[in-house]
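Colleague: make a model of this:
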Amino acid sequence: MTDHLTKNGGDVWYRNPTPNTLGESPIYRESDSTLHWIDILAKPCTVHILKIDPTTGDAIGSARVLEVPLDSIHALYFRRDVKGSYIVAYRQGIAFLDEQTGAIEVVKKLIGDEEQGMNSNDAGVDPQGRFWLGDVDASAFMKGTEPRGKLWRYDPDGSCTVMDTGVICGNGIGWSPDSKYMYFNDTGPKVVWRYDFDGKTGDISNKTKLIEGTDFPQGGGNDGMVIDETGNLWIAMWGMNEVRVYSPEGKLLQSIQFPAKCMTCTTWGGKDNDILFVTSAIPFTGPEAGDEGGHVFRYKPGVKGLPKYSFAG
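Modeller: Have a look, this model is predicted:
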């Protein structure tokens, strides 16, 4: 018997004409009430841009699909002072992406051509506008070798700093409402790490294991993440058809269940940041009967969330 609430998250909200192979990194832009997300494994990879009603969260029309001339992008965020431009994590590092044309400008290559099995993955932007990025080391993930992945911080002045090492599969990154803590999902060991965060300098310290998902299924784990105004963590669970809500102390509070086995990433949206949008993927083992992976879900939990911040460069 569990001591947390289990809720029904509802059916598909937006059905992609072609299901996303690996939908990820949703972000909401208030200025024109649009939801943006990516399909990492589309060929070529794609950005989807959908107009929504800012009050109800209802979809308006169909998403515009932007093809990106890279082998993959794994995360995208808006740039604060550059209209129509994203900062993105691509397989080997960081780039700027033009929202209208799909043009790419690589700004920092982090992973060398010789580093086989390595790629950049999920990312976050802190309240001061710095871009944080975690690596994936496929060898460590699949074979248990010594992890080579890093946690990077890319500042608006173009400087880039290794902030932590030993990362296996870097995923969701978020900050507490008071900005005293930074949270970082490593799906490899199925751990949510908490760091003390200094907003003025961008430094992190006092690394603490906040959540260890020993009950996650084989091959599943903690993926994308956002924080609400009370400090709770809303984590999309790969392989568990749910979003889990944890307290700032790491206690499981709720499980919101959806009809898709591979939930990937969360974001807050709407004019009051009170609507949760969740992307999903088709299982790597292939489509399953009744599984709605590859589409986008919406849930109204009755709380407000913290917005995803924009890069200040």
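
Colleague: could you use CA atoms for every contact and neighbour count after this?
Modeller: Fine.

Colleague: quick one: the helices in the stretch 101-250 of the chain, in order.
Modeller: Secondary structure of the stretch 101-250 of the chain (DSSP state H, counting those that start in this stretch): helices located at 138-143.

Colleague: how about residue 203: what's its closest non-neighbour residue?
Modeller: residue 197 (6.1 Å; CA to CA, 6 or more residues apart in numbering).

Colleague: and the one you found, how many neighbours?
Modeller: The local packing of residue 197 (other CA atoms under 10 Å) involves 21 other residues.

Colleague: another one to check against the first:
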Amino acid sequence: MSTEKAETIPLAAGRRHRTACFASELTWGRIVATYSLDVCEEGAFMNVRVAVALFAMSCGSAHAGFDQWTYEKTSDPFSGGEKVEVDYSTSMRSGIFITCDTAGNGLDVRAIAGWEYDPALKAMKPAGKFAFDGEVLFGAEGVTGAFGPNIAGVQFDLAAKDAAAFSAAMKSARSQIAVQDGISNKPHLLTARGSTKAGDELLKCLSTQRKDEAAAASADEGDTTAVTAGINMAVFLGYLVALEKKCPEYRIRPELTEFKGVDPAILETAALHLAGETVDAQAEIANISCESVAAKIVETSGLSSDELWSMQ
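Modeller: Sure, this is the predicted structure:
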């Protein structure tokens, strides 16, 4: 990975952008990336999502458990491990989603609030809490993001010790599991129906995760790099989409929707941040000419206009 410093795009005061760094890290100019952009018939981007349904970040699922805990186990060809995905859907737009990967470390717990994402949430550091049968187990700081069709949510990354305590408490819960996501005015109040089997599967997954400290440290470093690259990708794509919405003649070239080769972890992070970055970019370029915005994108990405857009 390149250690090149990110540049500042002076489209609006006070906001830093990382598209130049992303271009260098992922050899953007040489087309090494994987993501999908949906284009409407009129040519404006009406919906943007990472390939393969945001890599399981969409709220909807054929296996989703409504008012009960369900789980699904799948082999992950990218991590080389087995994933256990646990979910509890309170509606088509809200619920709790938990992921454990035997090739990873700890758990990812996502609380989907059910209402539309607001860019103001980006600056928040939500303080979450987890309670089982009326007893608070522990609290955790989360990260806000937009999930699926721009639904607000929070992701909590639980390290091995907390992940094990969480899973054990889920397995032994008798009546209620509650999650306070830190952004909603009410907690997620869930029944314990199905939690015994789901918690047991999470514990089995955690028990087979890597124990070697050096391997874990290396994985943590890789996760940090993937998060940075994913945010860079989201910022870059956010400006491209915002420009096309403002100026339909700047239609992103179809080739930019078919590239392969990026770590799925990068794509997952990009999906989490893309909706918010697009909204932010739209606000920033609202009073700037199309030509000026396009010139800045070309300048910071290292790509030519012909490589970026099919002019209408």
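
Colleague: mind checking the TM-score on these two?
Modeller: After superposition, the two chains reach a TM-score of 0.30 (TM-score structural alignment, normalised by the length of the second structure), with 164 aligned residues with a CA RMSD of 6.7 Å.

Colleague: and the residue nearest to residue 203 of the first structure, how far is that from residue 149 of the first structure?
Modeller: 21 Å (CA to CA, to the nearest Å).

Colleague: pull up the gap between residue 70 of the second structure and residue 199 of the second structure, please.
Modeller: 10 Å.

Colleague: comparing the two, which residue is more hemmed in?
Modeller: Neighbour count, other CA under 10 Å: between residue 70 of the second structure and residue 199, residue 199 has more, with 24 against 21.

Colleague: quickly find the element holding that one.
Modeller: helix 195-207 (DSSP states H and E).

Colleague: one more: residue 268 of the second structure?
Modeller: Residue-wise, residue 268 of the second structure maps onto helix 264-285 under DSSP H and E.

Colleague: what's that helix packed up against?
Modeller: Judged by 3 or more CA pairs under 8 Å, 6 or more residues apart in numbering; DSSP states H and E, helix 264-285 of the second structure is in contact with helix 51-56, strand 143-147, helix 213-246.

Colleague: mind redoing it with 6 Å?
Modeller: strand 143-147, helix 213-246 (3 or more CA pairs under 6 Å, 6 or more residues apart in numbering; DSSP states H and E).

Colleague: give me the buried stretch members for that helix, please.
Modeller: Of all the residues in helix 264-285 of the second structure, those buried under the rule 16 or more other CA atoms under 10 Å are 264-282, 284-285.

Colleague: if you tally nearby residues, what's the number for the residue lying closest to residue 281 of the second structure once chain neighbours are set aside?
Modeller: Sequence neighbours aside, residue 239 is the residue nearest to residue 281 of the second structure in space, at 5.5 Å (criterion: CA to CA, 6+ apart). When neighbours are defined as other CA under 10 Å, residue 239 of the second structure has 24 of them.

Colleague: next: the one 3 residues further on.
Modeller: Residues near residue 242 of the second structure, counting by other CA under 10 Å, number 24.

Colleague: so what's it closest to, chain neighbours aside?
Modeller: Closest to residue 242 of the second structure by CA to CA, 6+ apart is residue 282, at 5.0 Å.

Colleague: that neighbour contacts residue 243, correct?
Modeller: No. The criterion here is CA atoms under 6 Å, and residue 282 of the second structure misses it with residue 243 at 7.4 Å.
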